[in-house]
Every structure is written in structure tokens, then in C-alpha cells.
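# Compute the structure for the input listed below.
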Amino acid sequence: MTAPTQAPAVAPQTNAHIDPAAQVATAGFVPVQTRSERPSSFDPDDFGTPTGREVNWKHTPVAQLASLFEPAAANDGVTYTISHEQYLSTPLPFGQAPRGEFFTPEDIVSAVAWQGSADAMHLSIPSDEEVAEPIVLQIDGNGGRADGHLVIEAGRHSVATVVLRHSGVAQYAQNLEVIVRDGAKLTLVSVQQWHDDAIHSSAHQVRVDRDAELNHFVVSFGGGIVRVNPSVELSGTGSHGYLYGLSFADSGQHLESQVYLHHKGAHTTGDVLYKGALHGSSAHSVWIGDVLIGPDAVGTDSYEANRNLVLTEGARADSIPNLEIETGDIAGAGHASATGRFDDEQLFYLQARGISEEEARRLVVLGFLTEVVQRIRIPSLQEELLSAIDAELAGVTA
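Here you go, the predicted structure:
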């Protein structure tokens, strides 16, 4: 760390590489084998500049993210507008709780966003309060460079929905630190509808306490490169984490999510479902799903799945599920991944009933993606996202 007042103590760094495998030959280090072993630090210099060979960067076009490896000079690339200002608390400087209560950057972009945010935005839901309407934070890019750190704190036994909406053009390094305290229920939706030349890398770190529940959604339609990586720790006994994702990648887009679900407490429940469609010769999506069931997570029930529908030749979907179990006393655990093209039987069934091939293809894709949309449970946002999918499909069938 460069400034001891900025954060709690962190694990010592052994070298400047994110993946120690890069120096095994000369230093004798054992390569990082699991998601939980990755180094972390508040100092960007501890990570070094990614080369694309590191375990958490090898599927990412790192050269195009270079602008996020250095702090934003003016840090004025985005503006923030919130729908319910009464839940916006005093900004949190370095060292002021709950900022840094458990958050630790795990890559250079996250460390840059931490250092570049002298005052973190703090969205606080009071204990025992149920917020009827979604709290919407609009983040608009104006073409510049920005760093941001946002802390969302759901007080004990509170109920709330928070929607982050990203639009415009920016080069945006973002941290999202979320604490769901005992008995609280928080729904968090992050929607990326950037313009085509936007670059956005975001680290979401969430801790879910005893008997609390998190519903987390990542929806990515727009942006040139969008990398949203959720890391959720189910720390409290009886906590629940439901992580869902939806993406539609066009030619030239890179949409990525590296998901980490850590079952730490006993009798926790986790469900991960990410779905994506790809259209265009250079469309690229990346999903890496890591689930760790820790030694104290007895009675855990966990499942993760990723499904991708490739609509054209040349589109590429990388899908890598991983499951690590450190206790034998669990209710269940599993993972699945599938990437494929249109189901000819589905198309034949629809066409046999008088539906044109173009409409049949539209219905198949819409049905495939709607499963995630329906789980959001915000009617206005559901309608908007279904319309956005229709607009994407219009480009496919044009």
C-alpha cells in the first residue's frame, strides 16, 4: 500500500504479476489454481500491467483496456444522477467505514478505481425500511475518463431494489462494494447500454450476512468492451445469493463476466444463471463462473449455469465453469455450460404452424433470453429490455 490510512491490511505481494505462473521457472512459485488464491492489493503497482497471459486476463483484449490501467487525470468522464437522494449519504473518504469493510481490489483496474476515488459514493438503506420503488442511479458518459467507487449498504431487515444504468461514452473504471446486512433483501441490477466505443471495467464485491438475500443482475447490451466481474461472499448462516446475467454481443463487441460465488457460511443457497446471444463475425462473450464451497459451509445448495446462443458464423463464446468443494456435508452442488446454434427442431415446429422462418428465429431467441428478464421483477425494466432484445434481433434478421 502506498497510503496506510486508505485501507485495511492486505496480503503481502510476492511479485508484480497477477498470475505467479509467469515466474514459476525462475522463482519456484506454484501457479494459481483456484479463484480464491488470486492476489489482492490496494496498490496498482503490485499487479503490474497485464499482458493477456495472466489467468484472469487471458480472454480479455487487454491492449484496448490500457486507458484504465492508469488513474483518470481529471476524473470527469461520467456524471451521476440518483432518483432517491434521501438514500445518498455523506461520501466516504479512505479509511471511513463501511468503505473497505471487506472490499479488496483483485486486479489493476479495481486498484486504480480505488485510488482514483478519494470520496466514495455511499448509498445507504436504513434498517427495517422497505423501499417501494427502485432506486435508480444513472451514470452517463461524456466521452472522457473516470474512476468510481460506490458503496451500497442495505441495513438489517431492509428491502430495496437498486438499478445502475450506464449510457453514453466513457472509459470507466468502477468498483461496487455491497453489504447486505442480517435479514436484508437487496436486488441489484447493473444495466450496460453504453455506446459502441465505450470501455467499462467493473468489480462488484458483495457480502451477504446472516439470513440475508441478494438478487444480482448483470445486463450488457451496449459498449465496445464491457467487463463486469461479480464476487459474492455468502458469509452468514442461511444467506442466499442469486446471480443472473443477460448479454447480446454484436460484431466488434466484447462482453465479459467473471463470476465468483463463495459459500462461506452454513446452510447457504446459491444459484447462478447467465445467458447470452451473439451476432456478428467478431462478436465475443466471456463467462467464467467459479463457485467455492468452504469448509464451514455445511448444508450448502449451489448450482451455476451458462448458456449461449450463437447466431452467426465467426461469433465466439468462451464459457468456463469451475466448482471447488471443501466439505463433504452439502445439500447439493453442480455446474453446467452449453453453447450452440438454433435448434432446428424448434424452428421446424414453429414453421410447420405457419410461422415464417424469420419470425420463428426471433421467437426462439426471445424465448431463450426472456428467462433472465422475467426474474428481474421490475415491470418497466422488463418491457424496456424485451424491446432492446427485439431491436437487437431486428439487426440479426435485417
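# From here on, just use CA atoms for contacts and neighbour counts.
Noted.
# for the host helix or strand of W114, packing partners?
For W114, the host element (DSSP states H and E) is helix 108-115. For helix 108-115, the elements it packs on are strand 135-154, strand 159-180, strand 199-208, judged by 3 or more CA pairs under 8 Å, 6 or more residues apart in numbering; DSSP states H and E.
# possible to save these as JSON lines with mean neighbour count and distance to I18?
Shown next, in JSON lines, are these (neighbours: other CA atoms under 10 Å; distance: least, CA to CA, whole Å):
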{"stretch": "strand 135-154", "mean neighbour count": "21", "distance to I18": "21"}
{"stretch": "strand 159-180", "mean neighbour count": "23", "distance to I18": "18"}
{"stretch": "strand 199-208", "mean neighbour count": "24", "distance to I18": "16"}
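# Next, the second sequence, to be compared with the first:
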Amino acid sequence: MTTTTQAPATVPGSRPHSDGAGAFVPVQTRSDRPRSYDPADFGAPTGREVNWKHTPIDRIRPVFDDVDTETGDDLGVRYDVDEIADHLVESTGHEAAVRGEVFEPEDVAGAIAWKRCANALHVRIAADEERDDPIVVPIIGQGADRHANAHVIVEALPHSQATVILDHSGSAAYAQNVEIVVRDGARLTVVSLQRWDDDAVHVAAHQARVDRDASLTHFVVTFGGSVVRVNPSVELAGAGSQGRMYGLTFADSGQHFESQVYVHHKGPHTTADVLYKGALQGESARSVWIGDVLIGSDAVGTDSYEANRNLVLTDGARADSIPNLEIETGDIIGAGHASATGRFDDEQLFYLQARGIAEDEARRLVVLGFLTEIVQRIGVPELEAQLIDAIERELAAGAAA
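Here you go, the predicted structure:
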């Protein structure tokens, strides 16, 4: 008698279990997620995978289409870069210098964006350059029915200092990879600002490496869009490197804002500070924050902390907050995480009202005080003023609803 066996189906995002090659378990830690430049290695997400289970898959399906999006009138976004031409470097083809030095897709959207975007937008800060004014990269969507894939490189050469703002507006179905390289001794700030129209879809992966004695301050600021998922990861590779990752979101009815944050302490004596804050108002307003920190076996002397705090302003809004910490060495200075989601503090409101401040104004002051902690860390006065105005408009719209 001949016996035949059939191998079990491979579930995307799974790996063989240690007690048998035929058993599969989901990937549980961020460091174990598969990476590949080939979209076929991932398959189409179903929403059951650990990295997609909080995302509204049906609303972002255009970014899973492995089709050419770069030619002629079909271009989904426009880049206004004339004013920063002196900081642009030609990056033609997938084998161009720097491209892929840090970035390797960890999901199908990133792999498709890599494949379909042949030429990168490469912003470089020269060695020893210290720039006071921010380098602003306007990214303007050309319509919700337009689909675009992009690869953006931000490179800070040794001992440089600059702020780069990726300013998104308009509307599109936009899949974006951002590769950030901070060379020895450089100090770089990157702000990803999402001011999309309400029908935009933005799925992005930011991957950064910070070298010896260098620092990266990274912001994700989101006010607009239907679904905005910006997932930043930072590898603190060099000794003495520092990473600061901050986020600010204000979600209205029907909006879904998501960030899956990853910090990998790889080199010795590295420091990380992660703080994301969000406000939500309106029926079905949704935010998702997942924070993963890995302190590697060689990352002695690490000091790391991550926190997420959410303020729910109305019934029907929901915030998911999931911090995770993985430590492979005991020789560290400190490591911790925190998460909190709640409504207004009644004691704060009572305190303000007891001093003659009306309830609506008291609520406004509480929200502003809560969110401006992130705004004030950006260090660009003009942008900070714009963000305060944006918060005020969100609050006024909520009060009028």
C-alpha cells in the first residue's frame, strides 16, 4: 500500500514550532516578523495576522494591488521639491546607493511599494551642515481614486543637524516606505505630518538606523485621512545612539489612525524615549497604538521607556493601546512602559470650573494641555502654531456636532 502525505498549509506570518515541523504558530514578537522584498512572500492580508488584526483591511485594499502606479496621469501624488533641490540626490533604480541599506519590507504593502517605486526621493543633509530652517517636502494627493507607491530616503551625513518635514495633504491611496539613515554624530528630526482629506488612505513604514553618538527625533502627527497607518521602527545600532519617538493624533468620527512603533536597542549605552498621545471624538473614531521595544543581548547600559496616553472625548470612540517589552540582557540602566486611556479628569474640570471657567472652556484647556506636550517638542515655531490651530479646529468641530 502506498501512503501519501500533504504538507500543512503555510499561514502568512507563521513559523514552524520548535516541537515539530508540521505545527505552526503565529509570530508573537516584532523581532521575529518575516521580511522580504517580494510581495509573494507575504500573501494578501486577511486581518487575522498579528500585524493586521487591528487594521480595517477592506478600507485599505488598494495598497495591496501589485500594479504599476508610476506613469503619466495615473501618478497618485505630487511632490513639490523645487525649494529643496540643493538637498536632493539622484536615486534611480532599486540598486541605487543607500536604498535598501536600512529598509527591508515587513508586510505586503511595503513590499509592493518597494517593487513598484523604481526611483526614490532621496533627501540628504551634508556632513557638518547645521540647518536652522526645516526642509519641508510637500506630498500632495491627486484624488482618492488615485493610487501611488513611494520610497523616500532621508539621510543625515556625519555631524549634521536638520529637521525634515514630510507634509501630506490632498487625497490618495498612498503606500509609502521611508528609509532614514542617521550617520555618526548627526542629529536629525523627522516629522511625518498627515493633513489628508477625509477620504485618503495612507499606509506607511518608516525604518531608521541611528549610528554611533547620533540621535533621531521622530514625530508622527495625524489629523486627516480615512485610514492612516504609519509604522515607525528605529534601530539604535551605534554606541551612545539616541532615539526619541513622539506621536500626536486627533481622530474624528469614522477615522482610523494607527501606529505600530518598534525600537531595537542593538548597540551599547543607547537611550530611547517613546511618547504617543491621542484624542478621539465622534462615533467610531478609532486609534491603535502598539509599542514594541527589544533590548538586544549586546545592548548593555540601555535606558528605554515607552508610553501611550489617550483621551476619549465622546461615546462611541475607541483606543487600543498595547505596549510590549523584550529584554535579552540584564545589564541595563532601565526599561519600562506605560499605557492609559480614559475620559476627562473630573477633578481637573471641577478645579477649573470652581475658578469661574465655563465647562466648555475648561474642556478645551484640558485637551490643549494634554496634546501640546507633544507639539512643543517639535522645535519648529511656525509648525507648532499650525498644529495648535488644528487642535482648536478639531475641538470647535466637535462642540458644534
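# What's the TM-score once they're superposed?
Here the TM-score for the pair of chains, by TM-score structural alignment, normalised by the length of the first structure, is 0.94; 384 aligned residues with a CA RMSD of 1.6 Å.
# mean deviation of the helix holding W114 of the first structure from the second structure?
Here helix 108-115 of the first structure, set against the second structure after superposition, deviates by a mean of 0.4 Å using mean CA distance after the TM-score superposition for the first structure.
# ok and that helix relative to strand 135-154, angle-wise?
90 degrees (axes from the mean of the first three to the mean of the last three CA atoms, to 10 degrees).
# After helix 108-115 of the first structure, which helix or strand is next? Please name it.
Where DSSP H and E defines the elements, the next helix or strand beyond helix 108-115 of the first structure is strand 119-125.
# now the angle between strand 135-154 and that following strand, please.
Strand 119-125 of the first structure and strand 135-154 are oriented at 90 degrees to each other (the same axes, to 10 degrees).
# so how far is S304 of the second structure from the counterpart of S356 of the first structure in the second structure?
Using TM-score structural alignment, the equivalent of S356 of the first structure in the second structure is A358. Look at A358 of the second structure and S304 of the second structure: by CA to CA, to the nearest Å, they are 40 Å apart.
# So which of those two has more stuff around it?
S304 (25 against 13; other CA atoms under 10 Å).
# how about that one, what's its partner in the first structure?
Under the pairing rule here (TM-score structural alignment), the equivalent of S304 of the second structure within the first structure is S302.
# just to revisit the earlier point, let me know which of the helices and strands packed on helix 108-115 of the first structure is the nearest to G224 of the first structure.
strand 199-208 (5.9 Å; CA to CA).
# Superpose on the second structure and give me the mean offset of the closest one.
Averaged out, strand 199-208 of the first structure is 0.2 Å away (mean CA distance after the TM-score superposition for the first structure).
# Give me the contact list for that strand.
Around strand 199-208 of the first structure, the neighbours that count as contacts under CA atoms under 8 Å, 6 or more residues apart in numbering are 65, 102-103, 105, 109-110, 169-182, 214, 223-236, 239-241.
# does L292 of the first structure sit in a helix, a strand or a coil?
Secondary structure, DSSP: H, G, I helix; E, B strand; the rest coil: L292 of the first structure is strand.
# My error: substitute L255 of the first structure in the last question.
Per three-state DSSP, L255 of the first structure ends up strand.
# same check, this time on the one 4 residues further on
Secondary structure, three-state DSSP: V259 of the first structure is strand.
# Look up how far R361 of the first structure lies from it.
Counting by CA to CA, the gap from V259 of the first structure to R361 of the first structure is 30 Å.
# do A331 of the first structure as well
Relative to R361 of the first structure, A331 of the first structure is positioned 39 Å away (criterion: CA to CA).
# which of those two has more neighbours?
Using other CA under 10 Å as the criterion, A331 of the first structure and R361 rank with R361 on top: 23 against 13.
# Would you agree that one falls within a helix?
Yes. Looking at R361 of the first structure with three-state DSSP, it is inside a helix.
# shouldn't it be in contact with L347?
Yes. Here R361 of the first structure reaches L347: they are 6.8 Å apart, a contact under CA atoms under 8 Å.
# the strands in the stretch 301-401 of the second structure, which residues?
303-312, 318-327, 334-342 (DSSP state E, counting those that start in this stretch).
# For the shortest one, name the packing helices and strands.
With contacts defined as 3+ CA pairs under 8 Å, 6+ apart, the packing partners of strand 334-342 of the second structure are strand 303-312, strand 318-327.
# let's go with 7 Å and repeat that
Packed against strand 334-342 of the second structure by the contact rule (3 or more CA pairs under 7 Å, 6 or more residues apart in numbering; DSSP states H and E) you find strand 303-312.
# Have a look at how far, on average, the strand it packs on is from the first structure.
Relative to the first structure, strand 303-312 of the second structure is 0.2 Å off (mean CA distance after the TM-score superposition for the first structure).
# right, and V182 of the second structure touches V154 too?
No. Using CA atoms under 7 Å, V182 of the second structure is not in contact with V154; the gap is 8.4 Å.
# contacting residues for T302 of the second structure?
T302 of the second structure makes contacts with P268, H269, T270, T271, I332, I333, G334, as judged by CA atoms under 7 Å, 6 or more residues apart in numbering.
# Many thanks, have a good one.
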